[in-house]
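[1] Okay, structure incoming, though there's no sequence with it:
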């Protein structure tokens, strides 16, 4: 990080530190709630998206930042947030993290208990041989301990963590430890709780389940569970044949406090009507109505014919980094003829509840979209964690459009985040073949 004047301007008033920040799902949520954040992200492509979006970022490894660059984090930061890489814990991954979950839990107690960190690091290295991402789920705890043990730093007032549902038992261990204040927590206790949250119940037009932990210092009050705003989608509804997909029934909103989940068609239609929107669903319209069905990239037992299907009048499947491989058909006739379409990056982002004009940049944009926290879910979680309330309708409405970011701001943030690249992750700026990186 360099240019003190520029750095001060961009980092002034930063409250939230987003570990494993990705393209900015939590940071986008924080922005629309009126909070300023800074993210740490090792993937150069995600950093390019963040720079283009005007999000303060440090291009670095989270562990390296904690170990030797901790003083670069603004002292105004009082909220620790993050979603450690989840692939090793995910059902879609090889399951190394799930098999090691019990062992990972023991490291929580050992870290807090004050065991020699060099020995712990050595054992974590052995644990990570199968999948190096597994041990990263311990980083938020290590950052908390670092803040408590560093002179001139205050303990974080709020902690927000999210992961795949398989990590919920580990979050429960985290919560118990945070409530205790034992060992290296030096008597610092938190009110803490964790839950499984279904994204469609918070207005996200996809089915996705996340394990979320929220912890707050006692003076901020008890952590209350989040209140769902929408009804759950019935994943076990009767199986529909592809031939039925062009009927596209429309449901009305459920009266009362809870509304029906939001469908793909509703989300994409709404985004397409916004000014200068890159979302154009006219290719899916028949007689003025948007209609299509999606065939998932994931097969069942390797048989493509058994792959899941969702109609446009339903929420999307979980948006993953392979969303661009899902096939979209306007009608059964096109399905029979093998004429498929794909979701564009802006459309995929909208299904994640990113603003329609969010400036996706760099390479591997589908992976960036799939790795992100849905900002709308993030607004509900951060709203509850930081101020004890859900986001207002006005805040949610504003979250549909991202503000224009001048090129000079993007360039300044890239210099702040990458500098001369000497402290960026090794080989992250390497140019290979046609995959040329943006100029510094």
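    Thanks, I have the structure now. Bear in mind that the values here come from a model prediction, so they are computed numbers and not experimental data.
[2] C-alpha from now on. contacts and neighbour counts both.
    Fine.
[3] Could you pull out the strands in this protein for me?
    Counting by DSSP state E, the chain has strands at residues 16-19, 37-41, 57-59, 79-82, 158-163, 191-198, 209-216, 285-286, 289-290, 293-295, 309-311, 327-329.
[4] If you count contacts, what does the last one end up packed against?
    It stands for strand 327-329. Using 3 or more CA pairs under 8 Å, 6 or more residues apart in numbering; DSSP states H and E, the elements in contact with strand 327-329 are strand 293-295.
[5] Repeat the analysis, applying 10 Å as the threshold.
    strand 293-295, strand 309-311, helix 332-337 (3 or more CA pairs under 10 Å, 6 or more residues apart in numbering; DSSP states H and E).
[6] now do the first one
    Applying 3+ CA pairs under 10 Å, 6+ apart, we find strand 16-19 packed against helix 25-33, strand 37-41, strand 79-82, helix 139-149, strand 158-163.
[7] now those as CSV including mean neighbour count?
    Listed next are those as CSV, based on neighbours: other CA atoms under 10 Å:
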stretch, mean neighbour count
helix 25-33, 24
strand 37-41, 26
strand 79-82, 24
helix 139-149, 19
strand 158-163, 24
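[8] Which one of those lies nearest to residue 212?
    strand 158-163 (4.3 Å; CA to CA).
[9] now the angle between helix 25-33 and that closest one, please.
    Going by axes from the mean of the first three to the mean of the last three CA atoms, to 10 degrees, strand 158-163 is angled at 140 degrees with respect to helix 25-33.
[10] could you say what helices and strands strand 158-163 packs with?
    Helices and strands touching strand 158-163, by 3+ CA pairs under 10 Å, 6+ apart, are strand 16-19, strand 79-82, helix 139-149, helix 168-180, strand 191-198, strand 209-216, helix 375-387.
[11] same thing but 7 Å
    Contact here means 3 or more CA pairs under 7 Å, 6 or more residues apart in numbering; DSSP states H and E; on that basis strand 158-163 packs against strand 79-82, strand 209-216.
[12] Out of the ones you listed, the one nearest residue 15 is which?
    Of all the helices and strands packed on strand 158-163, strand 79-82 comes closest under CA to CA, at 6.1 Å.
[13] Give the full set of residues in contact with the residue nearest the centre of the chain.
    Nearest to the mean C-alpha position of the chain, by CA atoms, centre = their mean, lies residue 373 at 1.9 Å. Each residue near residue 373 by CA atoms under 7 Å, 6 or more residues apart in numbering is listed here: 25-26.
[14] Would you check how far apart it and residue 414 are?
    Distance, residue 373 to residue 414, using CA to CA, to the nearest Å: 22 Å.
[15] Then residue 361?
    13 Å.
[16] More neighbours: the two, which one.
    Just comparing residue 361 and residue 414: by other CA atoms under 10 Å the higher neighbour count belongs to residue 414, 27 against 19.
[17] also this one, for the comparison:
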């Protein structure tokens, strides 16, 4: 961070620990703010994208890192950020997490009351169901672990930033109460935080050319004062006919409702700005969603270049783009680069590894992340055009790529002993090397965005 920017924040040297970091949405945002970050990510494909993008990464299971490697984390980390896998909470998922919210709430209270890690692990086993549900507790467990660290150089996280699908807002409210009442330090003391109003934000209200909603929590240690949520810069999108779009005069951004806000950003505007128009002809286009609408799976939602995109999900590459006149012979699937642009990643972001569609859909939109982090850290926002500048990716085999991979995986050309084994992961196991229990993918291959 430039020295002038550093003085504008209450933290001289903010340094972010990004749990469930995915392919790098929040880390890209941090880089735009000139704030260093370290991401922990389970999915090897997302890690490959991160290595190619030059992002500091640990290829690891967030739960296992907390149990076995916490003291190895850099001591200068003072900002905790996390977007736990949301598939079980999402309306698009099974909903197991929503059904378990009351029991997860009980565990939040138990942690604040001083319950030990073993007790929490045992109660999680009793909870049963989808083990990813328990991952929403990890940010709180990390915050408490920092307080109880035997290393005197380590201190509480100054800032905590959490994001999830709207269904988890009720749990973030419980987090808010817990943080404000104080987290136990294990020696009879408590670290109290001040928390902004927990709210569900619309990403298009921050210039993202996509309708997407996220429940946001921002907390600071009480000594740093009460934070605020980022102020919207654009109108939210309120189409008269959200299923099929309607005639062109209904697709224009609202005018005059609030002179301080810009109009929401359309797909056409962002593609024009990045020079990556989806059609060779350069003409108007429409995008047909992979998802049905109105309860009819055969009735695909449609938006045109004059509207924001639907929520970019892990199935975004199944969306179809074609001329607005409906000429079917020119139809094709949306490309990964195009989906990344709709998420506000730099146009040349080096998507790598497998399941890139899932990686893109799971990511925090970097532009939205910039607004959230800037509000959390009291930093000025850089021009959003920075996100459209050339991204310096790394060539496989280059010295920096190998160094990042060695740091993240323990070896420069593969996965080391601390990397997760996809068929041998256990959220609640207390064994030092879990080998028998399995769990579904987390991180980039499991998080599902709220529609």
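    The structure has been received and is ready for your questions. What you see is a predicted model, and the numbers here were worked out from it, not measured in a lab.
[18] Output the helices and strands packed on strand 16-19 of structure 1 as a markdown table; include the columns distance to residue 73 of structure 1.
    Output for these, formatted as a markdown table (distance: least, CA to CA, whole Å):
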| stretch | distance to residue 73 of structure 1 |
| --- | --- |
| helix 25-33 | 16 |
| strand 37-41 | 9 |
| strand 79-82 | 11 |
| helix 139-149 | 10 |
| strand 158-163 | 16 |
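[19] Which among the ones you listed is found nearest to residue 369 of structure 1?
    Of those, nearest to residue 369 of structure 1 by CA to CA is helix 25-33, at 9.1 Å.
[20] Which residues does that closest one contact?
    Outside helix 25-33 of structure 1, the residues that touch it by CA under 7 Å, 6+ apart are 36-37, 372-376, 378-379, 395, 399.
[21] ok, average deviation of that helix from structure 2?
    Taken over the aligned residues, the distance from helix 25-33 of structure 1 to structure 2 averages 0.5 Å (mean CA distance after the TM-score superposition for structure 1).
[22] buried stuff in stretch 117-134 of structure 1?
    Of all the residues in stretch 117-134 of structure 1, those buried under the rule 16 or more other CA atoms under 10 Å are 124, 127-128, 131-134.
[23] returning to what we had before: which of the strands of structure 1 is buried the deepest?
    strand 57-59 (a mean of 29; mean count of other CA atoms under 10 Å).
[24] What is the mean deviation of that one from its aligned residues in structure 2?
    Using mean CA distance after the TM-score superposition for structure 1, the mean distance for strand 57-59 of structure 1 is 0.3 Å.
[25] Can you spell out which helices and strands pack onto that strand?
    Right, strand 57-59 of structure 1 is packed against strand 37-41, helix 407-418 by 3+ CA pairs under 7 Å, 6+ apart.
[26] circling back to that earlier point, using JSON lines, lay out the buried residues of stretch 117-134 of structure 1 together with distance to residue 83 of structure 1.
    Listed next are those as JSON lines, based on distance: CA to CA, whole Å:
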{"residue": "124", "distance to residue 83 of structure 1": "19"}
{"residue": "127", "distance to residue 83 of structure 1": "20"}
{"residue": "128", "distance to residue 83 of structure 1": "18"}
{"residue": "131", "distance to residue 83 of structure 1": "17"}
{"residue": "132", "distance to residue 83 of structure 1": "15"}
{"residue": "133", "distance to residue 83 of structure 1": "12"}
{"residue": "134", "distance to residue 83 of structure 1": "12"}
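[27] picking that back up, so can I have TSV of the strands of structure 1 showing distance to residue 251 of structure 1?
    Below are the strands of structure 1 laid out as TSV (distance: least, CA to CA, whole Å):
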stretch	distance to residue 251 of structure 1
strand 16-19	38
strand 37-41	38
strand 57-59	42
strand 79-82	36
strand 158-163	31
strand 191-198	20
strand 209-216	23
strand 285-286	18
strand 289-290	14
strand 293-295	16
strand 309-311	13
strand 327-329	21
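[28] Residue 425 of structure 1 is nearest to which of the ones you listed?
    Residue 425 of structure 1 lies closest to strand 57-59 among the strands of structure 1, at 7.4 Å (CA to CA).
[29] which outside residues touch that closest one?
    The contact list for strand 57-59 of structure 1 (CA under 7 Å, 6+ apart) reads 38-42, 47, 417-418, 424.
[30] Give the single residue among the contacts of helix 25-33 of structure 1 positioned nearest to residue 156 of structure 1.
    Closest to residue 156 of structure 1, out of all of the contacts of helix 25-33 of structure 1 and judged by CA to CA, is residue 37, at 13.9 Å.
[31] Quick check: that closest one touching residue 19?
    No. Here residue 37 of structure 1 does not reach residue 19: they are 10.5 Å apart, not a contact under CA atoms under 7 Å.
[32] re earlier: looking at the helices and strands packed on strand 57-59 of structure 1, spot the one closest to residue 325 of structure 1.
    That would be strand 37-41 among these, by CA to CA, at 25.4 Å.
[33] aligned partner of the residue nearest to the centre of structure 1 in structure 2?
    Aligning on TM-score structural alignment places residue 373 of structure 1 opposite residue 364 in structure 2.
[34] So what does residue 297 of structure 1 match up with in structure 2?
    Per TM-score structural alignment, residue 297 of structure 1 is aligned with residue 290.
[35] List the residues that contact its match.
    Contacts of residue 290 of structure 2 by CA under 7 Å, 6+ apart are 300, 318-319.
[36] Is there a quick PyMOL command that grabs whichever of these are buried?
    Buried subset of those, written as a PyMOL selection, criterion 16+ other CA under 10 Å:
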select buried, resi 300+318+319
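[37] Closest one to residue 359 of structure 2 out of the contacts of residue 290 of structure 2, please.
    residue 318 (14.0 Å).
[38] which residues touch that closest one?
    Counted by CA under 7 Å, 6+ apart, residue 318 of structure 2 has contacts 290, 333-334.
[39] Need the contact partners of the longest helix belonging to structure 1.
    Criterion DSSP state H: the longest helix present in structure 1 is helix 96-113. With contact meaning CA under 7 Å, 6+ apart, helix 96-113 of structure 1 is reached by 88-89, 130-131, 134, 166, 170, 183-185.
[40] hmm, 6 Å instead?
    The contact list for helix 96-113 of structure 1 (CA atoms under 6 Å, 6 or more residues apart in numbering) reads 88-89, 134, 183-184.
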